[in-house]
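> sequence plus the predicted model coming up.
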Amino acid sequence: MRHVDPAGTGRAGAQAQPDDHPLPTPGTLPDTSVTDPAVNHHVNPRTDDLAVNPGTDPAVNPGANPGMNPERSSGTNSGVGRAVNPALNPAVDPDMNEVVGRDDLLLVTLDTLRYDVAAELAAQGRLPNLARHLPGGVWERRHAPGSFTYASHQAMFAGFLPTPATPGPHPRLFAARFAGSESTAAGTWVFDTPDLVGGLAKAGYHTACIGGVGFFNRRGALGSVLPGLFAESHWEPGFGVTSPTSFEEQVRRAEQVVAALPAGRRLFLFVNVSALHQPNWFHLPGATKEAGDSRETHAAALEYVDRHIGRLFAAASARRRCFAVVCSDHGTAYGDDGFTGHRIGHEAVWTVPYAHFFLDHGEPTT
């Protein structure tokens, strides 16, 4: 178990002594998380993957590929459902059994981003840093697995990323072992844990979360569920929806997380970007709080994210090649058909932008 140092840097410290945590009240479980209240940086001893099987830890055994499943590598796909599209195009449908254990992984959720706004800005050349990584320079149109942050992320962390908005079945990148699955394909990385985060930890990855919206703030039981899946999690008010500099602060923390990790250790980094979520009026010059948020301020928030996302990509690929998934968890309505907000069944909410791609080692910041 690691300690968080008093300065809040999150670097590993001394082992906790037996009296560091009081004995629990009879009939209750002890709180085994370690917290620095100044920055809300958590290390979760239950999922801290620093002690792993050396035979499958790439840091100890560079030749190990913990993502390989013997059944799947033999091509039988036994017990995990029907194979879909066994002939893979590596540029579009990478074999995740080769990726996991070899590359670092980055999942970025652009919380609340609408597909139509993202597609328009990419087509207009207003997202230069994102667009140069999007396959063909365009976002893929997909359907969200949920209509609000909590539901959508629970699904994504179970392997259900946004689904292509065309008839399927569509092979998934990640999937829990589940008999009868019609979206588990030859290139799907299958895990035997309840969630993807735990599966990657078991495969030797250090898992780190940089939260944004309130479901990641650990300020209550509900806000602790999603970050609690990770070995290391970070949130502070500067990362939240009311901060005009939220994404810059999140990127700075991501750079620190990467720099603190041993070079040989594989990393799964998750960043929930809060900048697009309401309120976002302050990202558009001349907009006012009284006028409120609009489709235009939503677009300005995405341009703000694009200006800084190159630094995040550079950090994620600083140690080795990185496989990145960048997507929205759900959209939001700005008066569409009389609706405002999300957690509703509307086209503006369930249709989201999606992309996955490789970041080469040493990716430039711009």
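It's in. Numbers count the residues shown, from 1 in each chain.
> switch to C-alpha atoms for all contacts and neighbour counts from now on
Fine.
> now do the one helix or strand residue 117 maps to: everything it contacts.
In this structure, residue 117 sits in helix 115-123 according to DSSP states H and E. Contacts with helix 115-123, where a contact means C-alpha atoms under 8 Å, 6 or more residues apart in numbering, come from 127-128, 131, 137-139, 141, 295, 298-299, 302, 331, 348, 351-353.
> are any of those buried, and which?
Among the contacts of helix 115-123, the ones that count as buried by 16 or more other C-alpha atoms under 10 Å are 127-128, 131, 137-139, 141, 295, 298-299, 302, 331, 348, 351-353.
> could you work out the most separated pair of those residues?
Farthest-apart pair in the buried ones among the contacts of helix 115-123 is 128 and 348; separation 23.9 Å (C-alpha to C-alpha).
> ok, which stretches of the stretch 201-350 of the chain are helices?
In the stretch 201-350 of the chain, the helices defined using DSSP state H, counting those that start in this stretch lie at 222-225, 246-260, 295-316, 347-350.
> as CSV, those with distance to residue 178 would be great.
Shown next, in CSV, are the helices of the stretch 201-350 of the chain (distance: least, C-alpha to C-alpha, whole Å):
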stretch, distance to residue 178
helix 222-225, 23
helix 246-260, 33
helix 295-316, 31
helix 347-350, 25
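> the lengthiest strand in the chain packs against which elements?
Using DSSP state E, we find that the single longest strand of the chain is strand 351-359. In terms of contacts (3 or more C-alpha pairs under 8 Å, 6 or more residues apart in numbering; DSSP states H and E), strand 351-359 is packed against helix 115-123, strand 140-143, strand 322-327.
> please compare the first structure with the one that follows:
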Amino acid sequence: MREMNKIVGDSDILWITLDTLRWDVAQDAFWKGELPNISKLMPSTGWEERHSPGSFTYAAHHAFFSGFLPTLAKPGPHPRLFAARFPGSETTAPNTFTFEEATLPEALSKSGYRTHCIGGVGFFNKQTALGSVLPGLFDESEWKPSWGVTSRNSAQLQFERAAEVLAESDAPHFLFINVSAIHQPNCHYLPDCQTDGLESHRAALRYVDSTFPILLDALKRRSRVFGAVFGDHGTAYGEDGFYGHRNGLSSVMNVPYFDFLLENS
């Protein structure tokens, strides 16, 4: 486990949720060499298989922001990297960064971080009261229709904005990006495709990877970055008659995860 008490305060923190990304699709794409850019930050074994705390975006992110990141898909207990302090926690360890506030964005803001949210799917669009809850946890938050689920170049535009944010200040950043491209609809990432499915899901992930150098170049200009890249939940494409998420299928609850520590000279 990483020593988060030595990382927080000395590093930028980057979280990227690849909204709706399935574990099985992500890991197969890794092994087949379809993620040449994201894999530059990944371990040689690829993604970790983890269990999401929620079957859809809103529920999962509430848990994430209080320190309940996806849990390893094997018997635990598994110590957490971040944790809001509460009595009786069995997954808070000496290397866990614990905080008194209800959420990590609030805690990092009080610790001197610039906290910034780049939204993607509708729960981050700030167009309604519901769509404002999660962005409201951050000092700064943004959303544009071109970053949403129907935009074919959403990831490129989100990563371009992320690079701009990181270049604006040398202050420590907590930068959160909710990448929307893999969420339905994703059929537009395959030619002549009219229906979402596993192949278009995979094509959307390849598209995200193709735009990743924009962000990677920006990260290389920061002195030290701790990052976590993970799915918030998966989705079903007809398994057992189910489509979409908000159900308990393994295709929904099993998500990919990796974290990294990038130190630049």
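Yes, it's here. Since the model is a prediction, treat every value here as computed from it, not as a measurement.
> care to give me the TM-score?
The TM-score (TM-score structural alignment, normalised by the length of structure 2) is 0.98; 265 aligned residues with a C-alpha RMSD of 1.0 Å.
> quick one on the thing from earlier: what span of structure 2 is the longest strand of structure 1 aligned with?
Residues 254-262 of structure 2 are matched to strand 351-359 of structure 1 when aligned by TM-score structural alignment.
> and for stretch 174-191 of structure 1?
Taken onto structure 2 by TM-score structural alignment, stretch 174-191 of structure 1 occupies residues 82-99 there.
> buried stuff in the matching stretch?
Residues 82, 83, 84, 85, 92, 93, 95, 96, 97, 98, 99 are the ones in stretch 82-99 of structure 2 that count as buried (16+ other C-alpha under 10 Å).
> contacting residues for the last one?
By C-alpha under 8 Å, 6+ apart, residue 99 of structure 2 lies in contact with 83, 84, 85, 107.
> thinking again about what came up before, of all the helices and strands packed on strand 351-359 of structure 1, which lies closest to residue 288 of structure 1?
Proximity to residue 288 of structure 1, assessed across those by C-alpha to C-alpha, is greatest for helix 115-123 (20.5 Å).
> what range does the closest one cover in structure 2?
Helix 115-123 of structure 1 covers residues 23-31 of structure 2 once aligned (TM-score structural alignment).
> buried stuff in the matching stretch?
Going by neighbour count (16+ other C-alpha under 10 Å), the buried part of stretch 23-31 of structure 2 is 23, 24, 25, 26, 27, 29, 30.
> how much does it stray from structure 1?
With mean C-alpha distance after the TM-score superposition for structure 1, stretch 23-31 of structure 2 departs from structure 1 by a mean of 0.4 Å once superposed.
> distance from that stretch to the middle of the chain?
Between the centre of stretch 23-31 of structure 2 and the centre of its chain there are 16 Å (C-alpha atoms, centre = their mean, to the nearest Å).
> one more: stretch 4-14 of structure 2?
Chain-centre distance of stretch 4-14 of structure 2: 17 Å, with C-alpha atoms, centre = their mean.
> still on that earlier bit, nearest to residue 102 of structure 1, of the helices of the stretch 201-350 of structure 1?
Using C-alpha to C-alpha, the helices of the stretch 201-350 of structure 1 put helix 295-316 closest to residue 102 of structure 1, at 13.9 Å.
> any idea how far residue 242 of structure 2 is from residue 27 of structure 2?
If you measure residue 242 of structure 2 against residue 27 of structure 2 using C-alpha to C-alpha, to the nearest Å, the figure is 22 Å.
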